[in-house]
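Engineer: Here is my input; please provide its structure:
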Amino acid sequence: MPELDLSDDELLRYSRHILLDEIGIEGQTRLASATALIVGLGGLGSPAALYLASAGVGRLVLADADKVELSNLQRQIVHRQDTVGQLKVDSARQTLAGANSLVEVVALPERLAGDALHAAVASADVVLDCSDNFPTRHAVNRACVATATPLVSGAAVRFDGQFAVFDPRQADSPCYRCLFAEEGDVSDGPCATFGVFAPLVGIIGAMQAAEALKLLIGMGGAPLGRLLTLDLRSHEWRSLRFAKDPACPVCAQLASL
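Structural biologist: The predicted model follows:
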């Protein structure tokens, strides 16, 4: 990603980031030059998009085919009561423009698949999978592996959340398919059926934004090969380690090339 010079306004806006040794002016300029793709503008994508925009990621690409519904407002904080009925990507773009007009927001009102998904992933420096179904997650994972694009994955239902980071640029990093088979249930439970505790998606979505920012500035420390799960009833975190599957049909062949 080409680096841009920061204006005086940007130096002031992002001063609390710049004060951090791990970020500084160099890291903040990397963010300004970066592109992040967010797949899904629901409960997870909402806080993730807000934090990435506020942090100064230069270009955000938002992909979602759905429209805002009244029942979304309990947890999807990027949308507002006066945007009910609008496409989620348009609703989110309006909110993000109000949060940081310096960020370019590209709205893709579609359920990305095939060549369109591959092109969107290839143009991004990091992908945040904020979708709510396994077919989409596996499709995004395949595109990330094929283009060597880092992937930050989140999921949440009821009071239970999970989070993982995958970096196909590293030969020993497992992919999403190494962890979850494509066979079986096509969803981990829609919110309309099982419900979801509103702050849970905020926690997981904020974690996705945090790891995406770390990846973009080259900070290191991503929890590769670990699935982090949260039970918010007891606020208990668990970290489950998993390794790259040598027989993975998605990433094993590419790793041997």
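
Engineer: drop to CA atoms for contacts and neighbour counts, all remaining ones
Structural biologist: Noted.

Engineer: Tell me the spatial nearest neighbour of Gly85, not counting adjacent residues.
Structural biologist: The shortest distance from Gly85 to any non-neighbouring residue, by CA to CA, 6 or more residues apart in numbering, is to Val68 (5.2 Å).

Engineer: Distance check, the one you found against Glu22.
Structural biologist: Distance, Val68 to Glu22, using CA to CA, to the nearest Å: 37 Å.

Engineer: Then Thr149?
Structural biologist: 22 Å.

Engineer: got it, and Ala181?
Structural biologist: 36 Å.

Engineer: Tell me which of those two has more neighbours.
Structural biologist: Higher neighbour count among Ala181 and Glu22: Glu22, with 15 against 12, using other CA atoms under 10 Å.

Engineer: one more to line up against the first:
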Amino acid sequence: MKHGRHENRIMDLRYSRQLALPGFGADEQARLAASRVLVIGAGGLGSSVIPSLAAAGVGTIGIVDDDTVELSNLHRQLIHGMADVGRSKVASAVAAVAALNPETTVIAVPERLTAATALELFADFDLVLDGSDNFVTRYLASDAATLTGIPLVWGSVSQYGGQASVAVPGGPGYRDLFPSPPPPGSVLSCEAGGVMPTVVALVGSIMSTEAIKLITGIGAPLTGRVTIVDALTGSFRELSFAKDPTAAPITSLIDYETFCGASTADGITPATLAERTDEFTLLDVREPWEAVLVSLPGSTLIPLGSLSQRLAEIDSSKPVMAYCHHGVRSAGARAILAAAGFDASHLTGGIDAWAVDLDPAMTRY
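Structural biologist: I've put the predicted structure just below:
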């Protein structure tokens, strides 16, 4: 009995500043302790969300991510440190949660979320937070949450801004706001366009707050509304949206790679390209600063954003092989080139996959 009372006193001290909040008491704290929350991504947004949920007392946190920590992550992914470079992001996050709050159980899923695994994975949780950095995963997470009847908190960041919202069963969701994905490569990734690290923390904090509200029942969830952050002006604005009555119902998961135009069709692996390099015109569609760090010899550099206006600069005497960092922008480049009449393909997995598969000494960023 004494041991139990001692543990209760420790718990009361740990969460005393939450328990002192108006409308937030022992029942709300107990709901957090009993909750099971799945976080998609242990990168920028996940690095803010995961420790916030653990510190607040969420009982079980699932973390799904197949990536490893890179040096360029550390300016914004504060859950990881120098000693974690090269380590699985999930493993690093698990260690961070254990150090912060040993009362939180972590379920590690060191793999990419796919349509084959999403429904079974989601069914084991009460709430999902999507901190992914690509449209393929965002649409997949939205549809999987709809099919499993689980609330979804999502956020995204780009350069100096970001946004966050909540979808609850039966209410307006991600597809009502964005019925179809943007053209591949039209939205700059963090490595291409950059990202203000504090914006990631801002949006992550909003997501964590919404999760706590949904779990405990306090406040009004951000449903049917999107909070938009502009760090350059220091402003926040809100956009309201409603459920689209004409939208087709979500009845099953689909091929999201094809839906988002990010399919690896017409892609060539690093091993294949290495054997046939002389057969292609190599086209680097990254930004100039990325090419300075590392590039394939003999490449022509034309950033994706200006590709349509600079097609005349490309040597079309051979098939064109586009490449980027991870293969997303290059897939968009291949589509642009094909539409313009070029014989084009792209490097599956990008130059990062080339480094992993063929040249571990190559700089990864």
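
Engineer: what's the TM-score here?
Structural biologist: TM-score for the superposed pair, counting by TM-score structural alignment, normalised by the length of structure 1: 0.91. Supporting figures: 246 aligned residues with a CA RMSD of 1.8 Å.

Engineer: ok, the residue nearest to Gly85 of structure 1 - how many residues close by?
Structural biologist: Neighbours of Val68 of structure 1 using other CA under 10 Å come to 24.

Engineer: wouldn't it be in contact with Asp90 here?
Structural biologist: No. Using CA atoms under 8 Å, Val68 of structure 1 is not in contact with Asp90, being 9.6 Å away.

Engineer: coming back round to it: spit out the contact partners of the residue nearest to Gly85 of structure 1.
Structural biologist: Val68 of structure 1 makes contacts with His79, Thr83, Val84, Gly85, Gln86, Leu87, Lys88, Ser91, as judged by CA atoms under 8 Å, 6 or more residues apart in numbering.

Engineer: For Trp154 of structure 2, which three-state class applies?
Structural biologist: Secondary structure, DSSP: H, G, I helix; E, B strand; the rest coil: Trp154 of structure 2 is strand.

Engineer: Tell me who's in contact with the closest residue to it other than its chain neighbours.
Structural biologist: Among residues not flanking Trp154 of structure 2 along the chain, Asp130 sits closest, at 4.7 Å (CA to CA, 6+ apart). Taking CA under 8 Å, 6+ apart as the criterion, Asp130 of structure 2 is in contact with Val39, Ile40, Gly41, Arg138, Ala141, Leu152, Val153, Trp154, Gly155.

Engineer: could you redo the last one with a cut-off of 10 Å?
Structural biologist: 38-41, 45-46, 49, 64, 137-138, 141-142, 152-156, 164, 207 (CA atoms under 10 Å, 6 or more residues apart in numbering).

Engineer: quick one: it from Asp27 of structure 2, how far?
Structural biologist: In terms of CA to CA, Asp130 of structure 2 sits 26 Å off from Asp27 of structure 2.

Engineer: now Val140 of structure 1: how far from Leu62 of structure 1?
Structural biologist: Counting by CA to CA - Val140 of structure 1 and Leu62 of structure 1 are separated by 14 Å.

Engineer: make that Gly189 of structure 1, sorry
Structural biologist: On the measure of CA to CA, Gly189 of structure 1 and Leu62 of structure 1 end up 23 Å apart.

Engineer: now do Gln28 of structure 1
Structural biologist: From Gln28 of structure 1 to Leu62 of structure 1 the distance is 21 Å (CA to CA).

Engineer: for the stretch 101-250 of structure 2, what spans make up the strands?
Structural biologist: 105-109, 127-130, 152-158, 161-167, 225-230, 235-240 (DSSP state E, counting those that start in this stretch).

Engineer: Which of those sits closest to Ala322 of structure 2?
Structural biologist: strand 152-158 (23.6 Å; CA to CA).
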